[in-house]
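**Student:** Return atomic coordinates for the entry below.
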Amino acid sequence: MNILVLGGTSFLGRAYVAEALRRGHRVTTFNRGRTGADQDGVEAVRGDRNSAADLERLVDGRRWDAVVDTSAQQPAAVALAARLLRPHADRYSFVSSIHAFTDWPARPVGEDSPTHPCPADTPPDQPSANALKAGCERALLEHFGAEQSLILNCGLLIGPYENIGRLPWWLERMAQGGRVVAPGNPDRTMQLIDARDFAAFGLDLLERGAGGRYVTTAPPGSTTMREWLTACVDATGGRAELVWVGDEALLAAEVMPWVELPLWSPDQPEWQAVWLADTARARAAGLNCRPIAESVRDTWAWIRQRGPRTEPYLQGTVPLGIAPEKERSLLEQAAS
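**Tutor:** This next block holds a predicted model:
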């Protein structure tokens, strides 16, 4: 196949490119060249996906079997790309998010769940919001139609080259050793998918000419908070000791869910189904997810190769991770 990847140099886009090249596909990447290096073997085209002139230069004299879009956050960006790429590509695969569903994370979601009412023609440069992914989906469907569109509603991605930093933050904290606050119920189940498995599944679907929507994440119950954090301890040498602190104590200390202790969600109604997305359709279509310990080990190996990070990981504009003094206070309370 001849594949165009919009982006292609960081995390999920990088995983798509690596897997496509491994399978022998021809790959073109289109990006500004700012977030990472293109991999050997691709045709790299520089440009801004929000620029009609740059996109017109990209498509001039080129045609692809499929487009893979891992980077769009704004409906206007998808609408522009889809409109200009439609005469030059047979199919368009868009990586959406589980955030696009209205009911998530309070109630379980699946392919038929309602999405946020965000229109396809939403003006550009909107503030970050979950609803925007739903608008992106509608913009794609307007230009490529249902049969030529493949929408993958992504769950929580982990793995090497993660650029948000949820798993890297935990690994770097465990590597420091000592007593570490482990949040909430240790047996709370989670759904974490390695970016490499996500990319392999997405390419499987494109190779089969599949369209439609797939909720793409690990199956419910595939791991627990205890298994995940224990894997982090083991991968980093076993110098950390997990100290479990319950939801009530964390909320009383005003610990921000999801951010200060990445991926912790309290057992409250608004978070009740955060890890209960229905993945039956994707699994029936061949989605396979590697063991969580493998993803953790490989991510730690990448971090060690990359070297120390000098800037904080960010959830949007908010730094990830709990302040050391706040963690010490929680540990003292747990010991008393």
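**Student:** drop to CA atoms for contacts and neighbour counts, all remaining ones
**Tutor:** OK.
**Student:** which SSE is residue 73 in?
**Tutor:** Using DSSP states H and E, residue 73 falls within no helix or strand.
**Student:** Hmm, I typed the wrong one, I wanted residue 9.
**Tutor:** Residue 9 belongs to no helix or strand, assigned by DSSP H and E.
**Student:** I have a second one here; can you model it like the first so I can compare?
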Amino acid sequence: MDTALVVGGTRFIGRHLVAELLDHGYDVTTFNRGNHDDPFAEDDRVARVEGDRTERRDLLQAKREVEPDAVFDCVAYKPRDVESATEIFSGVDAYVYISSGAAYADEDVPKREGETALESCSAEAATDDSPETYGARKAAGDRIVFQAADRGVNAMSVRPPVVYGPHDYTERLAYWVDRVAEYDEVVVPGDGTNLWQRVYAEDVAQGLRVVAEEGEPGEAYNVGDRNAVTLDRMLDLIADALGTSVERSYTSPRELSIVDLEPDDFPLYRDHPHLLDTTKVAELGYESTPLAEAMERTVESHREHGLTGEDNGPDRETEERLLDVLDTV
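**Tutor:** Here you go, the predicted structure:
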């Protein structure tokens, strides 16, 4: 495969994917509406087609202009998006859909492709935009990929858990980076053993390329950090990257309720462990970046760009009120 079309390609995962493909000798074209700054605008190695991926005629135009060998679909959020893409790009060597670990319905540990049940998706959910239906919509997209493969389309799916790394506009991890960087003590929901697997953005990009090159049509592949860490260990990694240390105040739901907080008010907290089995993609040649290295790059980028994640969790004033109460107990 020589030519790649990246649907998206300017913000986070797509941005890292374009860099990954360039590093491996692909001719790359991005396809997007131009609503965000294009980091490749001055890079003559990257072409761009402007259009709306929800418009069939725009996708058809991109196909005609690029004639790609591989298509990477970074911004398919509704089943109908995947359905259109798998029809229009039915003749490519690889169509790779970015699904999500949220597509899994059961709380298996770990979650395995082809074994752990997927979310069901109602007709109403399929056209919804709310976070509550995100996993269901991604699961529906997976099923469309599988059906397309049954028709002979070289379509595959990649399921990452929470993605972190440079250029992460969600700022979920940035919340914790800012807390560790700016304060001596932080409030931690629960006892710190909450396990929600994550994946470094550059590794998602690598996984997408490897699946396109080596994957089997009709298959889904989990892509995640090989070593999943607890919330507590994540704070250690952040502190090490910053060259500091941080005290933690572990809090129960009852203690959090003193200031009208709940555990899931904090980013990257989850009641049930979320762990994806990555054996299948590793067999294709995927390797994840060592955690300390991935965190160092992420922390450096977040601090350089002033990301604080302040909208993702409790404000510091509320935390300090709770810490004051706990200190008197």
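**Student:** any idea how far residue 23 of the second structure is from residue 16 of the second structure?
**Tutor:** Here residue 23 of the second structure is placed at a distance of 11 Å from residue 16 of the second structure (C-alpha to C-alpha, to the nearest Å).
**Student:** more crowded one of those two?
**Tutor:** Between residue 23 of the second structure and residue 16, residue 16 has the larger neighbour count (other C-alpha atoms under 10 Å), namely 22 against 9.
**Student:** so the more buried one makes contact with residue 207?
**Tutor:** No: Residue 16 of the second structure is not in contact with residue 207 according to C-alpha atoms under 8 Å; the separation is 11.3 Å.
**Student:** Nearest spatial neighbour of residue 171 of the second structure, chain-adjacent residues omitted?
**Tutor:** residue 309 (4.7 Å; C-alpha to C-alpha, 6 or more residues apart in numbering).
**Student:** count of residues packed around the one you found?
**Tutor:** Residue 309 of the second structure - counted by other C-alpha under 10 Å - has 20 other residues nearby.
**Student:** looking at it, it is touching residue 179, isn't it?
**Tutor:** No: the pair residue 309 of the second structure and residue 179 does not pass the contact test of C-alpha under 8 Å, sitting 9.4 Å apart.
**Student:** what touches both of these two?
**Tutor:** Common contact partners of residue 309 of the second structure and residue 179 (C-alpha atoms under 8 Å, 6 or more residues apart in numbering): none.
**Student:** Can you classify whatever residue of the second structure lines up with residue 67 of the first structure by secondary structure?
**Tutor:** Using TM-score structural alignment, the partner of residue 67 of the first structure in the second structure is residue 71. Under DSSP: H, G, I helix; E, B strand; the rest coil, residue 71 of the second structure falls in the strand class.
**Student:** Neighbours of residue 71 of the second structure, how many?
**Tutor:** 26.
**Student:** got a list of what it touches?
**Tutor:** 4, 5, 6, 7, 89, 92, 94, 95, 96.
**Student:** tell me which of those residues are still there in the first structure?
**Tutor:** Compared against the first structure with both residues aligned by TM-score structural alignment, their matches' C-alpha atoms under 8 Å, these retain 4, 5, 6, 7, 92, 94, 95, 96.
**Student:** Wait, a strand at the third one?
**Tutor:** Meaning residue 6 of the second structure. Yes: assessed with three-state DSSP, residue 6 of the second structure lies in a strand.
**Student:** I'd like the distance between it and residue 62 of the second structure.
**Tutor:** 10 Å.
**Student:** now do residue 194 of the second structure
**Tutor:** Counting by C-alpha to C-alpha, the gap from residue 194 of the second structure to residue 62 of the second structure is 43 Å.
**Student:** about what we covered before: any chance of the contacts of residue 71 of the second structure in CSV, with neighbour count too?
**Tutor:** As requested, these are exported to CSV (neighbours: other C-alpha atoms under 10 Å):
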residue, neighbour count
4, 25
5, 27
6, 25
7, 26
89, 22
92, 19
94, 27
95, 29
96, 26
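**Student:** what comes up buried for stretch 247-254 of the second structure?
**Tutor:** Residues of stretch 247-254 of the second structure classed as buried under the neighbour-count rule (16 or more other C-alpha atoms under 10 Å) are 248, 249, 251.
**Student:** Next, the contact list for the last one, please.
**Tutor:** Residue 251 of the second structure makes contact with 187, 188, 189, 190, 191, according to C-alpha under 8 Å, 6+ apart.
**Student:** cool, and residue 303 of the first structure?
**Tutor:** 160, 168 are the contacts of residue 303 of the first structure under C-alpha under 8 Å, 6+ apart.
**Student:** Just give me the match in the second structure for it.
**Tutor:** That one, residue 303 of the first structure, aligns with residue 302 by TM-score structural alignment.
**Student:** ok now the helix or strand harbouring that match, how far from the chain's centre?
**Tutor:** For residue 302 of the second structure, the enclosing helix or strand under DSSP H and E is helix 291-304. Remark: helix 291-304 of the second structure is offset 16 Å from the chain centroid, using C-alpha atoms, centre = their mean, to the nearest Å.
**Student:** Compare residue 194 and residue 62 of the second structure (neighbour count), which wins?
**Tutor:** Comparing residue 194 of the second structure with residue 62 by neighbour count (other C-alpha under 10 Å), the higher total belongs to residue 62, at 24 against 20.
**Student:** Over to the more buried one. Which of the three states is it?
**Tutor:** Residue 62 of the second structure is classified as helix under three-state DSSP.
**Student:** which residue lines up with it in the first structure?
**Tutor:** Aligned partner of residue 62 of the second structure by TM-score structural alignment: residue 58.
**Student:** swap in residue 206 of the second structure?
**Tutor:** By TM-score structural alignment, residue 206 of the second structure lines up with residue 200.
**Student:** before we move on, the earlier item: what two of the contacts of residue 251 of the second structure are the furthest from one another?
**Tutor:** Farthest-apart pair in the contacts of residue 251 of the second structure is 187 and 191; separation 10.4 Å (C-alpha to C-alpha).
**Student:** if I look at those two, which residues touch both of them?
**Tutor:** Joint contacts of residue 187 of the second structure and residue 191 (C-alpha under 8 Å, 6+ apart) are 250, 251.
**Student:** So between the two, which is more surrounded?
**Tutor:** residue 187 (19 against 13).
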